[in-house]
Every structure is written in C-alpha cells, then in structure tokens.
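Okay, predicted coordinates and the sequence, questions at the end:
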Amino acid sequence: MDKPENLAADAASAATAAGAADASATDREALIRLLYGYAAASAKRPEAYEAIYPPRALPEGAMVTRYAPSPTGFMHIGGIFVSLINKRLAVQSKGAFYLRLEDTDVKRAIPGALDTIVDAMARYGLDPDEGVLRGPDGSFIQQGPYAPYVQTERAAIYRDYAIELIRRGLAYPCFCTVEELDAIRVEQTALKAKTGYHGRWAKWRDASLASVEEALGRGLPFVMRLRAPDDPSGRIEWKDGVKGTISMPVNDVDHVLLKSDGIPTYHFAHAVDDHLMRTTHVIRGDEWMSSMPFHLQLFRYLGFKPPSYAHVPPIQKLDRVEEKDAETGETKTTDSRRKLSKRHDPEANVDYYFEAGVPEAGTIEYLLNIANSAFEDWRRGSPQKPYTDFPLKLNKLAAGGALSDLVKLSNVSQGVIARMNAEEVYGNGLRWAKRFDPELAALMEQHPDYTRRALHIERPGAKNKRIVTWPDLRPQLGYFYDELYDALATAGNFDFPEAIPAAERPVLLQQLLDTYDPAAGKDAWFDRIREVSNQHGYAGDMKLHKANPAAYKGHVGDVSQLLRVALCGTKNTPDLHEVMAVMGIDRVRTRLSRFLTAPSAPPAPSAPPAQPGAAT
C-alpha cells in the first residue's frame, strides 16, 4: 500500500497525466471555501483517515472480501452466489468477510430490503464477520473497526476526499442542467461521437472562479466531477482473478463523483470504502467489467493501491427460440443464453429455492458446482465431509456463464438430504413444513419421537434417496400418521396389486397378520411372506414365476405389495419390515383390520394406540 506521505506526489503525477488546469493552489482553496463553506475548514485530510482506518492485523495471504448490495429489491440468487465465493475465500485464507450496504441510490431503495439481504445470508450460512448485522434483539447494528458500513452514513468521508481531489486539481464542480446534458448527448449522437461529458463538451472543466461564484449565487445545484485525461488513446491493463489479463481503453469521461445532494456515486464510494476498509479482493459480477478503467483511475487519483479484482459471470438461462424460415417454411430452433431475469425467472429469487423445498445446503452445493466444476468430483470422493472443506480457488472459478439447471439442483438436493441424519431431516423438514404444509408440520410436532423413528428408516445408507426436496416429506412420511391414513382409506384410493382378487385380500392379510412376529428379523419375516404366498398359489420365488408365470396366480412381490398398500395406502415406501417395526403391532393390527372383513362390508375405523409407534 502507498504510504500517506506519498499521496500528494502520486496525485500530482496523476494531475499532470489528466491535463489538469494550471490554476493556482490559492484559487483551489478559494473554490473549496465557495463550495463547502465552514465544512471545508473541518474536512479531514487523507492521512487522518489512514490513522482512523489502519491496515488490518491479519496473517500473510489473508483475503479481505465483502458483499456490498444495494437495498433495491428481493435477494437475487446471484447475490448468494457472489457472497458464497467471497465468504469461502476469506474463511479459507483466515481473512475477513464483511457486509457493506451501498444505499446511495436513495430513489431505488425499497423498505425491508435490508431484512431480506441479512436474513437470506444468515439462512444460507453466509453471515459476515463484520458490517451490517442483526443484534441480539433483532435490530440492525454495525459491528467492526471500519464502521460505519452503510454508505449514506459515510457522506462526510466522501466529501472530504472530494475536497482533496479539488485541492489537487483532479475534480471540479459542474452546474449543467439535465436539459443541457440532453442537448450534449443529442449533438454527440448526430456527430457519431462518443457520448458523455468529455473533451470540448465538458464546459465546466476549466470554468473560472468567478463563474462558479456566479452560479452559486443564483442557487444552481452542482455535481462534483472527476477531471479525466484529455488523451483517449491510452489503454489500461490489469489481471482479473477470473478472466485473466484484460486490456481496455482508458477512461476519458468526467464522471460524477458526488451528486447534487452530496451523496456519492457507486464508483466513487466503492473506491474510498474498499481502501479504507482494507479490502484485498473485490469479487463481483462481470457487469462491472466496463467500469474498470474508471475504477482503476479513481484509485490512482486518490493515491490508493487498488485491490485485486475478479469478475464472476452471471448465472444464465437457456432460451429455445423457434423461427420459421420465410422462404423454405421450415422451422429452425436456436438456443440463446441470457442472464437470469428478476421479472421472468422465478429461480432468480433466492426465496424460490426455499419454497421449492431445497435445503439451504443443497442450494449452496448447487452453486459450488456452478462456481467450480471440480466440486462434483470432490463431493463424490468425500460424501460425508461438509461443503466447507472444499478448497475453493479464485483462479479455478468458471470464466464463462454457467447455466441454471433445475434438474441438477434436484439431484444435488437429493444427495444433501440423503446425507442428513434423522434429526437433521426432522429439523429442516419441519421448518419448511411450518410455512408450506402446516397440516404435516402439526403432526410432526405432535408425534416428534415417532416421526424421528420413521425418518431414521434406511438412515444412514444408500437407499434413503426418496426425499428429493421437502415437499416429498408428505408422501414419504404422511402414511405413518393415522389422521392422513384414515383420510386416504375413507376415500378408498388404495392401489392394490391387480394380480390379487378382492376376495382373496382378507384371507391373505389375515394370515400375514397371524404370522407376524415383531421380534423376528427381516429375513425370517420375508420367509413367512414366501410361505403364505406359496400356500395360496403365488410363487414364493420370483425366479420360478418368471420361468413359468402361467403356473401361478402371481408372486411373492404381489403379496408383499398387498400388505404394503393395506398398511400405508401406497406402493412407495422404504423397507416394509422397518416400517412395521416403527408403526408397532397395535397400529399394524388396527390398519389391517379394515380389510379382514368381506369386501362389501364397511371398513372398520382406525383406532390409534395411546402412544404412537409403541411396540408390543
């Protein structure tokens, strides 16, 4: 980092390169007093801010990163994506990750947007080390040695740096009206010239002190502009952390630094803040690439060493467009990529993933797949490790835009839930159900131990992949609850095996119930199902049935499925022996009793035991 005592020399060099007017230091001080009055006398110099915000005491190689959103709407999935990258790199390097609120665009600010940002980051495990945080009572606080972290609360800092730039001949006030700027743009367009406030169109760049005083006397509002170089032929080159070496033309536009209300533009504020907050790496969306010449110019003019920049491509959507050829009449299909749209794509909103029932860890791992293709192989080789063990590397981030892939999202979600234990499934699933399936949530809370035992079936193991997202909890868990089972039974929507006639169901189920021993192991229990199958003309061995299907009414699978449907109302359950063990003999007997009478008789009502799942 440049030392404070070198700032003036650096700025003087920059002033020469920018073609600064040959105004005297006295005139510049007079201009500052005209513009800022008494505030000019109390303005701090850069060396004062260097002392207030000193370098961080961090180990060599530590990365200081940040997420710096504007409170202008819902939390975009791209915000979680960028936050994830910034946080992981800071944590891995034993650095710091902070949240800065860039609220300088006051007109676009939306009430409640900060709540959305902070709560979403917390939900996805991306809490910052410092910055804008929630306090113990739920209110917002600013915590950390580089506060304030809200840009509208740092207006005096930006003003002081703008004053310093005026002092060095690198900034000036501009009193152009909106109408005048529009006229400039029209003229430039007609001449096919570059649009913007530059060159001969920068009418206030070299205005006299008297002209400024006269404009102020008339009460005209002004903005503060940077004095850019006159020569637009130069180029700026830097090494981007994701895209490699980039070369672009230098900035020759006198961009606005401070708006007429004294609030800075994003460009000016970010340069001041990233320096004073000692940011080492600015990792952001690549929509900011075009601003890099201006941003690097700002750091040079301000006498700051710029941070390392890395521009991450946005998550994209693939649109399939069909067009009919006017001459041949043939329909041609083309694919085009575009950035996820807040307006058209529900998956752009981070709330979509929670509503869809994707666990937060599932969304994070999906984004890590997008960030670095090596994550998928790492996860395959490290199935039980937390995603935080994955060594994310900045130079390995995908340089091209990754496609939104909801099929991939489902696969990742399924794998994440499969690795959870029963307690984790219960807690995460209940949190989702309380908002989106209150009936199921009430039953889960009413029977917590019973529910946990049901969720423990086939966990841990390779077979527990029936829950892809949390909406799958109802079909995979609902039949354990008598309330939901009774409703299904009353509707009579049981899909029994076609191979077993209705008249034979009571006989088979009665014999299966009579031979059921809760203490018997899985193999012994299935042997008894084989015996019952053989006694009633159903092949107890699937191979025998396959070899000569005409010799049998059906097979042992049909008989097992009969029992499964009678007990659960569905053919899709985990291991039936474990299901029956969790239900308990009383519930098994009560449920099967519905089907032990003749088909024409009404089913008996379910009588759940006093303690769900109690075995006898």
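Right, received. Where do you want to start? Residues are numbered from 1 along each chain as shown.

CA atoms for contacts and neighbours, from now on please.
Will do.

Stretch 474-489: how far from the chain's middle?
Remark: stretch 474-489 is offset 34 Å from the chain centroid, using CA atoms, centre = their mean, to the nearest Å.

Apologies, that question was intended for stretch 558-566.
Centroid displacement of stretch 558-566 relative to its chain, using CA atoms, centre = their mean, is 44 Å.

Then stretch 79-96?
13 Å.

Give me the buried positions along that stretch.
79-92, 94-96 (16 or more other CA atoms under 10 Å).

now stretch 480-500
By 16+ other CA under 10 Å, the buried positions in stretch 480-500 come out as Phe480, Tyr481, Asp482, Leu484, Tyr485, Asp486, Leu488, Ala489, Phe494, Phe496, Pro497, Ile500.

The structure to be compared is supplied as follows:
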Amino acid sequence: MINNIKIMAEEKKDVRVRFAPSPTGELHIGGLRTALTNYLFAKKNNGTFILRSEDTDQGRFVDGAAKRQIIDMVWSGITIDEGVVIDDNGDLTEIGEYGPYIQSKRLDIYKKYVEQLLDEKKAYHCFCTPERLQEMRQNQQANKKAPKYDRHCLHFSEDEVQKRIERGEKYVVRFKIPEGKTAFDDLVYGHIVVENDTLDDQVIMKSDGFPTYHLAVVIDDYLMKISHVFRGAEWIASTPKHILLYQALGWAEETPIFCHMANILDKSKKKLSKRDGSVSVADFRKEGYSKQAIINFIALLGWNPKTEQEIFNMDELIAQFDTEKMNKAGGVFDRDRLAWISKEHMKKMSVDEIYENALPFLQEKEFYKNASEEQKSEEYIKKLITVEHDRLEKFTDIGEENQFFFAQEIVCDKELVRWKENSDAKTQEALENAKEVLSHIDENDWTREMLEKKLMEAAGEKRGDFLWPLRVALTGEKRSPSPFDCAWVLGKDETLQRIKNTLHII
C-alpha cells in the first residue's frame, strides 16, 4: 500500500503560509531565508503570511528571544498578516482567528488529538527508560542495524498501561507507523517515495505533557489552514511522518503542498551552522548592513531569477519569485558577495537615507565623539557621505577610512608632503599657491565643482607637484579622497588653517 500524497498548487485556493521559529535564540540567517521565502510566495499569490511561535522545547526556551526574532524580521521588511506580533507598547500579542499562535498555549488541543490517536490504536504509551533506550541503540549499532525504536511497549494491554500510569511511571506517546510506502511531490525535489519500515515510531508527546515538533506542526498547520509549507531540506526525511499523521487524524485531503529549500552552505560546502561565527540577523544589523542588502543576498541563496539581474528590492523579488526557479543545490554563504550586493544597494540610496541609518553607528565611534560640533553637524556629515558614497559597503563605514575629517589637528609627515623628489622650497611654493587660490573663492562658491575647476587651472600640467602636497596637508594621509572633495567637506576656514599648519613644518 502506498500512502500517496499528490496535491497540485492550483488545487489550493487560499494561500496561507507560516514561519514558525522556536524562541531559543537570535533569528539565524537561515531562519530569515525561510521567513522571506514564505513571505514572497504569500505576497506573489495574494496570500496570508502567518507567524507562529513553536515554544514547546521548554528546556531551550530563551526569555525575550521571540520578541527579538520578530523585531529583526520586521526590520528586514517582512510584515506579519496574522499570528504573533509586537503591539504599540512593545509587548507580544496575537492577531487572527486561528489562535492561539503560541504553541505552549495550545497544550489542551494537542492532548485532545493524542487521545484520539491512542483510542484508535494509532499511537501507544512507551515507558522505556533512557537506560533501556541507550542499551537498545548500542545493540542495534553492534549488529549494524539502523537506530529505530523496537516497539517494546507496543503490545502492552490497556490494564498494564493503566497500572504503570497509576504507579507514576514516566511515559511518552509514540505514533505507530503503518505498513506500506509513503509518497509525495515536493515543489523543488519532485516525487519522493519512502518505505514506511524505515521510519521510526516517533515520539509525539513527551513525558512533560508537551508535544514534539512532529505532532504540533501537523495539528497547527491543519487547524490554521496552511496551504503550503516552505522549510529547509533537512526536513524532507520527516515529511513522510507528517503525511502519515495527517492520514491518521483523518486530514489526508488537507495535507499542505511541501516545498523544501536547499540548505545554506559555508565556503567548504558544508551546511552553514550557528557555530560558524556571525550568522544571526542581529549580528549583520550590528555590522551595519542594510535590510535591502540582507534580503537581496539571502533571496539568492537557493533561488535563481534566471535573468542577468542581481540587485533586487523587495517589490522586485515578489514580482519575480517562482518556486520553479528554486535550486536543489545549496547556496553558498559568501561574505564577499554580500559585500558587493551591499555596496550596490548603498549606491542606490540617497544621502539622506544613508545619513539616517548611519548616524546611530557614527555616534558610537570615538573619532566622532571627539570631533567638534561643526564636524558633527548634519550638513558636514552629509557632505562626507556624498564624498564616500560610491565606496560604502555598510552604514558603519562612514568616516572609518577618513577619520581626518573629524580631527582637531592634522600632524603631517614632512617627507609625505613632498611630491617625489621636490625640494622643500618647491613644496612650500605649491602650498602657498593653493592657499592663495582657495582664499579667493567665496564661501557661497565653495562647491566641489568650483574647487576642482580653480585648483585644476592652478595646477596646470604639473598636477602632482601642486595637488599632492595640498591633499596631504588636508588629510595627513597617503591615500584619501581628492583634494577638491576634502576641501569641500572641511570648509574654507578649516582648509586654509590646515594648509597654514603644514607650511610651518616645511
């Protein structure tokens, strides 16, 4: 007998998808990819995006994690239509008619269906101790058998079960896997068939009365009318168990369409792990990446638009999203590619948008804290952003490579000021000429264009002789933006003062 589940997308009229993280830590970049894929599919199909909190693993529960996960997800541009949200007071609340959306509030619901499965002999009590289970696994390993529960407790009579319960013996409830095969069609991996005798009698209710993921996810998806399930490829092996639970509970016709996403890989082509350094959304936010860059980057991990376009905003991703463009091969998490995508998005942003996002990072930097009030002004910072714009990768980059813009005094190396083998006299002459040219430019004409025009005219054919000493006098650095840009940002008074200061050391 084959338990064959084949549900075509067009049979599902109302698209309802969910993202259901466990509040056990920060939102991982892989979790955001799952949320984004669900969200893109929902918006492309005029559907509903639901957020559920799967907090049944009480041993790993982290206080405040659920709220932080939602904050990071909403920051990325994903809006929640239904489920767990944060209200105007900053507290967790729930919206929608299919709640509760927090699993720990649904224990009575799960117990009801566990009782149904027990009554119908589709599940059974298991009293095996951890010691017995360990011994069983060791014997199976020694005999080169696949690890799998041996159904030791399956044939206990009702009286035996009741006596053990009355004696206070701890127990779990296991789902009895039926004979046969289970088949289903995945939107990415195609037709999959599994022999049921390779499946374990999964625990569906733990000894603490909490359901396992396998039971809760099936019940919740059914009661919340979930039409499509998007999740990582590591869950393919569990899908037959979930399909069998749908059938056992009488919901075979309501089984959702499954779409498993290729795993995110590290550069060694192994599955990206939370142990691989900064891979939480919060970490990338702290590093100064824009939400546009993060969303664009993770959307392309396992999805290919089949066009030349590589830079997308959220609306463009929604318009082009198609499950037929999803890959079976895992996408490599390449920070160099993220940096390039981030830089391209920064180029598209206005100076005002960069200023608004970058200022909180800038205010934490020591060179900013030690700067003058003029150097902290909005006008000054926006000039700096204008100069650095095309080279920025992250919001945290502002001023980092050009801290001389915030210095109260520039100390120049006399030898650095000199252009090639020029003498002190020639270097001094170049700076005096520059000072003279700049002093005659009116404050109202102190623009990048005017500064470049006047200084280039003064430089003539010997640009290095004239412009190199000026740039070093303004910055004290071997590498920096052009002297025109530096003078424009610094302003007339500061520019002339830095030239004077440098003349004193020659």
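Perfect, thanks for sending it. No experiment lies behind these values; they were computed from the predicted model shown.

Kindly provide the TM-score of these chains.
Superposed pair, TM-score by TM-score structural alignment, normalised by the length of structure 2: 0.87. Supporting alignment: 490 aligned residues with a CA RMSD of 3.1 Å.

for the buried residues of stretch 480-500 of structure 1, which one is nearest Trp204 of structure 1?
Among these, Leu484 lies closest to Trp204 of structure 1 (CA to CA), at 75.9 Å.

and the closest one, what does it touch?
Gly478 (CA atoms under 8 Å, 6 or more residues apart in numbering).

where's it, which helix or strand?
helix 482-491 (DSSP states H and E).

re the thing from before, now, the buried residues of stretch 79-96 of structure 1 that are in strands?
The members of the buried residues of stretch 79-96 of structure 1 that map onto strands under DSSP state E are Ala96.

Save the buried residues of stretch 480-500 of structure 1 as CSV, and put in distance to Ala524 of structure 1 too.
Formatted as CSV, the buried residues of stretch 480-500 of structure 1 follow (distance: CA to CA, whole Å):
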residue, distance to Ala524 of structure 1
Phe480, 24
Tyr481, 27
Asp482, 28
Leu484, 30
Tyr485, 28
Asp486, 30
Leu488, 31
Ala489, 29
Phe494, 27
Phe496, 24
Pro497, 23
Ile500, 23
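
farthest-separated two in those residues?
Tyr481 and Ile500 (26.5 Å).

what secondary structure does the counterpart of Phe321 of structure 2 in structure 1 sit in?
Taking TM-score structural alignment, the alignment pairs Phe321 of structure 2 with Leu392 from structure 1. Of the three states, Leu392 of structure 1 takes coil under DSSP: H, G, I helix; E, B strand; the rest coil.

And the closest residue to Phe404 of structure 2 other than its chain neighbours, how close does it get to Gln403 of structure 2?
Distances taken as CA to CA, 6 or more residues apart in numbering place Thr475 nearest to Phe404 of structure 2, at 5.6 Å, with adjacent residues excluded. Remark: distance between Thr475 of structure 2 and Gln403 of structure 2 (CA to CA, to the nearest Å) = 9 Å.

Looking at the two, which one has more neighbours?
Higher neighbour count among Thr475 of structure 2 and Gln403: Thr475, with 26 against 14, using other CA atoms under 10 Å.

if I look at the more buried one, how far off is Thr239 of structure 2?
Thr475 of structure 2 sits 62 Å away from Thr239 of structure 2, going by CA to CA.

And Asp424 of structure 2, by the same measure?
Relative to Thr239 of structure 2, Asp424 of structure 2 is positioned 78 Å away (CA to CA).
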